[in-house]
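Trainee: Sequence below, structure please.
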Amino acid sequence: MNLADARTAVVHALGRMHTLYRQPLFDEWVLVKLARETGAILAYEGPRADSYQRRFKTDIAPLQVEMEGRKMAVGDFEFAPNAHGAHFDACIRLGPAAYLFCNHTAKSMTEIRADAHWLSAQKPFVELAAKFREDPLE
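Mentor: Take a look at the predicted model:
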């Protein structure tokens, strides 16, 4: 999958999630390419456009703890149940070095999951992960 198609797939899936959740589920997301030596932001949408890059390593720390020791395949996902505020709540591995990080800047995953609408809103997230498993972001 190319970057433009990946971005479209993410926007569509998150839009479906918002509809099913009946409010914004993730109000911030970032597509990144992570490598040992360098990384690159591929796309961002959210309320912190001017500041998210400065805090990015800090903001993904709770997810890194959850991912530690896992060998995530393309299409695998992870949640950080107690990540609050600017810390990212969820991620999907989109390709060999590409990831999607999602965040609700006012709620943790524990709070999000407490809403009964979370059950139906998960489906587009899982479908998005499967889409990238079948056609990884290159």
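
Trainee: contacts and neighbour counts: CA atoms only from here.
Mentor: OK.

Trainee: And the biggest helix by length in the chain, what's buried?
Mentor: Longest helix in the chain, counting residues (DSSP state H): helix 3-21. Going by neighbour count (16 or more other Cα atoms under 10 Å), the buried part of helix 3-21 is 6-7, 10, 13-18, 20-21.

Trainee: Where do the strands of the protein begin and end?
Mentor: Listed in chain order, the strands of the chain (DSSP state E) span 28-34, 39-45, 77-79, 90-93, 98-103.

Trainee: One more, please, to line up against the first structure:
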Amino acid sequence: MNQAAAADRIETALISLENAIGEPVFDEWALVEKNEGGWKLVEYGGSRKDDFLADFNDDIAALRGTLDPANTGIGDFAFSHEGHGTGFDAHMCVGENLFVLFNNTAKSTGEITSNPKWTSAQIHFTELLEAFIADPIS
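Mentor: Below is the predicted model:
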């Protein structure tokens, strides 16, 4: 999958999640790449790109332990219940050294998952994950 197709897939999945749960699940996402020099922003969807970049090292803290490309394969994902505010809530590995970070800047993961519609809405997150497993970003 190329980056443009990936961005479209992500946006479509987030709209489906929002429609299923009745409110935004993630209001921000980013495709990031881990390389020798650190993290590189590849694509961003949200309303605070400059702040996202400025605060990246702090906001990634809750997921840092699960974002090691040496220990992560395509299709691996994680949620954090420590990602409050701009701290990232979830990620999925979508290509070699490529991850999509997800965030809800207004709610924590615990607040999102406490919505009774969350359980049935997860299918949209799973479908997105399966799309990247079948066709990783290259």
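
Trainee: Let me see the TM-score of these two.
Mentor: Here the superposed chains carry a TM-score of 0.92, computed using TM-score structural alignment, normalised by the length of the first structure; 138 aligned residues with a Cα RMSD of 1.7 Å.

Trainee: Now do the longest helix of the first structure: distance to the chain's middle.
Mentor: Between the centre of helix 3-21 of the first structure and the centre of its chain there are 11 Å (Cα atoms, centre = their mean, to the nearest Å).

Trainee: with the second structure superposed, average distance for it?
Mentor: Here the mean offset of helix 3-21 of the first structure against the second structure after fitting is 0.7 Å, by mean Cα distance after the TM-score superposition for the first structure.

Trainee: Next, the angle strand 39-45 makes with that helix.
Mentor: For helix 3-21 of the first structure against strand 39-45, the angle by axes from the mean of the first three to the mean of the last three Cα atoms, to 10 degrees is 50 degrees.

Trainee: List the contacts of the spatially closest residue to residue 101 of the second structure that is not a sequence neighbour.
Mentor: With Cα to Cα, 6 or more residues apart in numbering as the criterion, residue 101 of the second structure has its nearest non-adjacent residue at 4.4 Å, and that residue is residue 91. Residues near residue 91 of the second structure by Cα atoms under 8 Å, 6 or more residues apart in numbering: 63, 77-79, 99-102.

Trainee: mind running it again at 10 Å?
Mentor: Listed by Cα atoms under 10 Å, 6 or more residues apart in numbering, the contact set of residue 91 of the second structure reads 29-31, 63, 66-67, 75-80, 99-103.

Trainee: How about residue 130 of the first structure?
Mentor: 74-76, 92, 94, 124, 136.

Trainee: Using ChimeraX, define a selection of the buried residues within those.
Mentor: Buried residues within those, by 16+ other Cα under 10 Å, are selected in ChimeraX with:
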select :74,75,76,92,94,124,136
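
Trainee: ok, the contacts of residue 130 of the first structure vs residue 118 of the first structure, which is closest?
Mentor: Nearest to residue 118 of the first structure, judged by Cα to Cα, of the contacts of residue 130 of the first structure is residue 124 at 10.9 Å.

Trainee: Okay then, goodbye and thanks.
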